[in-house]
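>>> Sequence and predicted structure, then a few things I'm wondering about:
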Amino acid sequence: MTHRPLSAPSPDRPALSRIGIFGLMLGIVLATLDGQIVSTALPTVVGDLGGLDLFSWSVTAYLLAMAAATPLWGKIGDLYGRKSAYRNSLLVFLLGSSLCGLAQTMEQLIAFRAVQGLGAGGLMVGALALIGVLVPPGERGRVQSMVGIMLPISFVGGPLLGGVITDYLDWRWTFYVNLPVGALALVAVFIGVRLPARRIAGRVDYPGVVLLTTGVLALTLFAGWAGTTYPWVSWQLASLALLVVVCLTWFVRVERRAEEAIIPPRLFASRQFTLAQILSFLVGAVLVSVVNYLPQYMQFVQGATPTVSGMLILPLMLGMLSAQLITGRLLDRGGLDRVMPLAGGTVATAGALLLLLLGTGTPVAAASALTLVIGTGVGILMQSSLLTTMNTAAPRDMGAATGTVTLVRTLGGSLGVAVLGAVHSSRVSDILTERLGADTAGRLTSGGELTPALLDGLPAQVRLTVEESVSSGLRGVVLGAAVLALIAFGFALLVRAAPAPAAVTTPGPAAPDDTRDKNPLRTPPAH
């Protein structure tokens, strides 16, 4: 593999070679693939370690820690060096992976998954920040498209790889497999990312860290528990909602006064940056909601196995992949900053409405193919919002900016799946109650008896009722997704056309890892 830089190196922009890009991509693969691999192995893990009542926390601990750590890693990279921050987050992730493989109880596994999540929070944001400061804006779309490829591969390949490892090796290897891949990523980044080690005079805004972390954790728990663990109208959820509002409101006040804010308010002085965060939030809600409930439809209505149901939404992933590749190339040329999010909102809305055609009589091939359109729209929105974020942030804030867009997308997904999941559950429950009676419906939905394997033993009429209820639930989800995509289109109308990306860079003699002015309180002009 050649070490030729993507662009000519200079004192103003150290080189990033192809092997460096390879190392960054491996880190992203680890962060996104791990959750997919482990989810397949978890039933086997529970059978070995016990603790069925703690099953969901092995996933929740990872996601909570990752969401909370993402903006912190971004700011640490801005202050103390992005290459070292990325390396350290990878080491924490590998430490957590090793400990997970050695876990002897479910409580240990949950704790070690949290360690893994802390490291995973820095992998995506670290890679994006390094790309943002080392790759010229005119080439970011091409490089960022490589990141876009990782997500569909992880969604599709993760469950398959997890199944193979669990069946033919041992569930512990779902964690140990990260070690050689992570070691290779460390070597590749060490060789291929040449970035001077610089440290900015300043320290992390710890009050902001505590407030943001508490708010994010409370919001994530609210999204995960609403309508499932606790009713929407309950003191537990009301307490969490109040905690979210208090922490995030206080966080905004603290950030306005902090010298080195975790999420610098100056970023939002840019209209384009603010709109990109709104679009990222909305597209996260659309993607996670649809990806969570389409496989359920494929299993209950189309009769697919869990693995095959994942394969049946492959067109959605391929649509995302293709759209991100093409969008990155087009945005590199400049002049399409407004056109692409408008196109993404239009296509995503149309794709969600097309999924309203899914029902009990839809042929399986048609059901699979219909997912292509919404995947394409989501891919356009994801890529355009991410590139806009990177191109409108000053190099000194690249870690904070990429951490913000990653966190916002994650929170959008959590809240989207909570709200639309409640719609899905309500529609399923209503149809089952109406046709089968309250007792039977309650046993199926609340007692955990409603599984795809159960359908084979049910009378034909009851089976049809279950299939129709699941189809109705999915239509509620995709109708909500269509509304969110339409709202995204509305915000895309507010995006202003911008010149070619090269024109929005922040010039200056300082190296990209430390473009901060001598005066630490001076705010750079908005782009």
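It's in. Note that the coordinates shown come from a computational prediction; the quantities given were computed from them, not determined experimentally.
>>> Going by C-alpha atoms from here, please, whenever you check contacts or count neighbours.
Fine.
>>> who's in contact with R496?
Q272, D337, R338 (CA atoms under 8 Å, 6 or more residues apart in numbering).
>>> if I look at the residue nearest the centre of the chain, how far off is M311?
Nearest to the mean C-alpha position of the chain, counting by CA atoms, centre = their mean, stands T410 at 4.8 Å. Noted for T410: a distance of 24 Å to M311, by CA to CA, to the nearest Å.
>>> now swap in V164 and tell me
From V164 to M311 the distance is 15 Å (CA to CA).
>>> Compare those two (neighbour count), which wins?
Under the neighbour definition other CA atoms under 10 Å, V164 and M311 were set side by side, and M311 has more, 21 against 17.
>>> Can you say which helix or strand has the more buried one in it?
Element membership of M311, judged by DSSP states H and E, is helix 306-312.
>>> what packs against that helix?
The contact analysis (3 or more CA pairs under 8 Å, 6 or more residues apart in numbering; DSSP states H and E) places helix 306-312 against helix 137-168, helix 271-300.
>>> Pasting the second one now:
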Amino acid sequence: MATTTAERTHAGPPGGSSGGAPGALHGQMSHREIMEALSGLLLGMFVAMISSTIVSNALPEIIADIGGGQSAYTWVVTSTLLTMTATTPLWGKMADLFSKKLLMQIALVLFVAASAVAGLAQNPEQLIAARAVQGIGMGGLTALAQIIMAAMISPRERGRYSGYLGAVFAVATVGGPLLGGVITDADSLGWRWCFYVGIPFAIVAFIVLQKTLHLPVVRREGVKVDWAGAFFMAAGVCLLLVWVTFAGDKYDWASWETAAMVGGSAALLAIFGLVESKAAEPIVPLRLFRNRTITLSSLASLFVGVAMFAGTIFFSQYFQLARDKSPTMAGVMTIPMIAGLFLSSTISGQVITRTGKWKAWLVVGAALIVGGLGMLGTIRYDTEYWHVAVFMAVLGLGVGMTMQNLVLSTQNQVAPADLGAASSMVTFFRSLGGAMGVSALGALMANRIGDYVKDGLADLGPRYAAMAQGTSGEIPDMDKIPEPLRTVLESAYGHGIADIFLVAAAAAVVALVFVVFIKEVPLKTKGGLAQAAEEATGVDGPAAVAEAVAGVPEQHPADNPAPAASTPASTPASTPAGNGIALHGFVRGAGSVPVSHAAVTLISLAGRQLGRSVAHADGSYAVDAPGSGTYVLIASADGFQPQASTVVVGGEPVAYDLLLSGTTGLKGIVRSGEDGAPVQGAMVIVTDVRGDLLSTGTTVADGTFFVNELVPGPATVAVNAEGYRPHAVPIEIGATGVTRVEVELVTGARLTGVVKAALGPLADARVTLVDAAGNVVGTATTGADGAYAFADLDGGEYTVLATSYPPAASAVSLTGHGVDGHEILLSHPED
């Protein structure tokens, strides 16, 4: 027996969002909603990763086919890292201003379109240009994936879901090179299909993203992207990377070209800093660097990027050129590193979610990177593979512990309004380090290999020296080189690449130093969407937000008169009393219904209250901003989820409407059907119409329970308590407000006993329970001890039948909690 009622309030999607996952609309999402959203997100990441890694083992053959040497090989990789590095902060900032899903889809389209063009490349220049465009899309995909996860999931819980991202990363990193090697080795396909194979996956990812990723979009008027800052940052970074790439090859490290490029890069970055300090919406908010953790995490990411990219990008060359393996086998032989990365990222994420402790993982991870790269620095072309495998596994363990957790430590330190910029900033520094590392170490490796080749040829004599002329600058085809010279080249590549690992290990030591000085801060327990209504005031929880704005004196319609008859209904009636810049608008719920008496508070980004107001009967409000700048506007009302929005104020009054969504929950009480007494400790389970679990709860001492963040629509509430029969009732979860339900449980009687024969308890006897109407209620088979049991029975008269010997029947009357110890004696009839 159950009754349901719904308390409904008017609500609408926050920030102008329409539709979407219900959980996303009021800040927090259930596990099911998060997994649905992650399905498209992870598929998009898989496309980007596999399209990137699939060419790693094919690159030696690609460069040999279209022409080019070590410089072209390096630039095919560097061009992608360069554009990814330069555009990552821009993607992150746009994520704070525009639809994250739309940006994700744009990045996906860019990446796949560039992949198709790369497959048509006829020379290294065309391939490098296509890979540069790929980098723009990759910058968006990598930055937006972190940002969207941070918006949906709290830092404390993010480790659990980062494991899924790590799994996708591992599968794509292993599967990409393997698939690329198979395609390259197949005569019917060829290396160009390495770029085409990701297109079908991308189409599916685009569609899945459209259907599963639903996040609220805050539409902010008068917001402009800082294009000037983006230009100067990209120009400064690109010029620096060009210098690093060509220094020591095209010109000396100490030369006028070096002075010109380094000086020009410094000047461009200085202009960038000046532009950012004056921009209303900077690409990289310089104020974030006042936070010690963010600064150290960014610097650590820079050197982790050097170690991570430089320590992994040259593995394909090592296995193919130093160990004479096919592209397919080169991919197989890197599995130990990926296995280590997968295990460490997954396990560390789960442990961080349970304990909330993250710094130890960073320190241990950075130390493992140093150790792994240091050991890899000792390898040669003839080193036992199991040694190399162990060294790679250690490196993978370290990368898995640091890569995601450096982003986590930064995201945990910023307000929701800066989540995109801060997340992309860590990714930017990691990509910058990777691009600089690959460029500089690629040039260093070419020089070291040339030196080792000369040393080897000196031992072979002049005959082979003539055969090797012209091969030092090109990627060699080992199958066409005679054995003595081939051994020299293999040894040179093995030793030269090992030297690169040693240099990368030195960079990892610097990263370890920065990580050690990072201060551990407890992880927040709410995601970016939920923090938007809470962290902006510097307090925790919806109750604290309400308390922060509750300082507004209670005002009644008489205190805040409605607009005069001459005032248009579409114009806010209130006028700020101060002399600042007016910020006015309406507070509305679902269907544009005004939310009267809503408390509206204006605060600075530092959390200082600047103004407050109470909405009139028509929902209008007005507050004064002290001057131009960026502020946070908070609205709260009884029966609604608090809403926080970032507002940019210029020199003119700003009109800004606030949309509130009502809280949705289920509240009820469980009583005994006999005396109406509350039932404590009853388990309450809520499922949807498909039977999927939505949430669970337990009744307290007065028999009540509360379940929040439910999806509106039909559902089923099942209640189970010891000593009572389970009961399920259908309900309709309201779109807003709290739905109430009352459930009465009927006491469940039980019947237990033993079936005995002349020699003792009888096993495997069949016991049938029949009610007074002759219906079979249940059957049971006795165990070794002859025992049987029936539970959850209604009170009344029953007949117990036991069969094995000739059947025996007995009557039993059940009341209250039932009957225990009902014995049945079976025996053979007398002869």
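Great, that's in hand. What you see is a predicted model; the values in this text were computed from it and never measured.
>>> With both chains overlaid, what TM-score comes out?
Put the two chains on top of each other and the TM-score (TM-score structural alignment, normalised by the length of structure 1) is 0.85; 514 aligned residues with a CA RMSD of 3.6 Å.
>>> coming back round to it: ignoring the adjacent residues along the chain, who's closest to the equivalent of the residue nearest to the centre of structure 1 over in structure 2?
Under the alignment by TM-score structural alignment, T410 of structure 1 pairs with S431 in structure 2. Closest residue to S431 of structure 2 apart from its sequence neighbours, by CA to CA, 6 or more residues apart in numbering: T85 at 5.1 Å.
>>> Using the three-state scheme, assign the one you found.
At T85 of structure 2 the chain is in helix, as set by DSSP: H, G, I helix; E, B strand; the rest coil.
>>> Thought L432 was touching it, still the case?
Yes: the criterion here is CA atoms under 8 Å, and T85 of structure 2 meets it with L432 at 5.5 Å.
>>> Mind checking which of the two has more residues around it?
T85 (29 against 26).
>>> counterpart of that one in structure 1?
Under TM-score structural alignment, T85 of structure 2 pairs with A67 in structure 1.
>>> Would you agree its match is in contact with R409?
No: A67 of structure 1 is beyond contact range of R409, at 10.0 Å (criterion: CA under 8 Å).
>>> can you map out the helices along the stretch 201-350 of structure 1?
Assigned by DSSP state H, counting those that start in this stretch, the stretch 201-350 of structure 1 shows helices spanning 206-225, 235-257, 271-300, 306-312, 314-333, 339-354.
>>> Serialize these to TSV and add fields for distance to L420 of structure 1.
Shown next, in TSV, are the helices of the stretch 201-350 of structure 1 (distance: least, CA to CA, whole Å):
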stretch	distance to L420 of structure 1
helix 206-225	11
helix 235-257	17
helix 271-300	7
helix 306-312	20
helix 314-333	19
helix 339-354	13
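>>> Figure out which of those is closest to T433 of structure 1.
helix 271-300 (17.9 Å; CA to CA).
>>> and that closest one, what does it pack onto?
By 3+ CA pairs under 8 Å, 6+ apart, helix 271-300 of structure 1 packs against helix 306-312, helix 371-392, helix 398-436, helix 452-455, helix 460-492.
>>> So which of those is the most surrounded?
helix 371-392 (a mean of 27; mean count of other CA atoms under 10 Å).
>>> helices and strands around that helix, which ones?
Against helix 371-392 of structure 1 (3+ CA pairs under 8 Å, 6+ apart) you get helix 137-168, helix 271-300, helix 314-333, helix 339-354, helix 398-436.
>>> In structure 2, what stretch matches the shortest one?
Mapped onto structure 2 with TM-score structural alignment as the criterion, helix 339-354 of structure 1 occupies residues 360-375.
>>> contact partners of the matching stretch?
Under CA under 8 Å, 6+ apart, the answer for stretch 360-375 of structure 2 is 304, 307, 311, 348, 391-402, 405-406, 501-502, 504-506, 508-509, 511-512, 515-516.
>>> how close does it sit to structure 1?
Superposing on structure 1 and averaging over aligned pairs (mean CA distance after the TM-score superposition for structure 1), stretch 360-375 of structure 2 comes out at 1.8 Å.
>>> Report the buried residues of that stretch.
361-375 (16 or more other CA atoms under 10 Å).
>>> ditto for stretch 374-387 of structure 2
G374, M375, L376, G377, T378, I379, R380, Y381.
>>> do the same with stretch 520-538 of structure 2
Neighbour count says stretch 520-538 of structure 2 has 523-538 buried, by 16+ other CA under 10 Å.
>>> Of those, which is the nearest to A230 of structure 2?
Nearest to A230 of structure 2 among those, with distances taken as CA to CA, is G528, at 24.7 Å.
>>> Which residue in structure 1 aligns with L269 of structure 2?
By TM-score structural alignment, L269 of structure 2 lines up with L248.
>>> where's that match relative to L212 of structure 1, distance?
6 Å.
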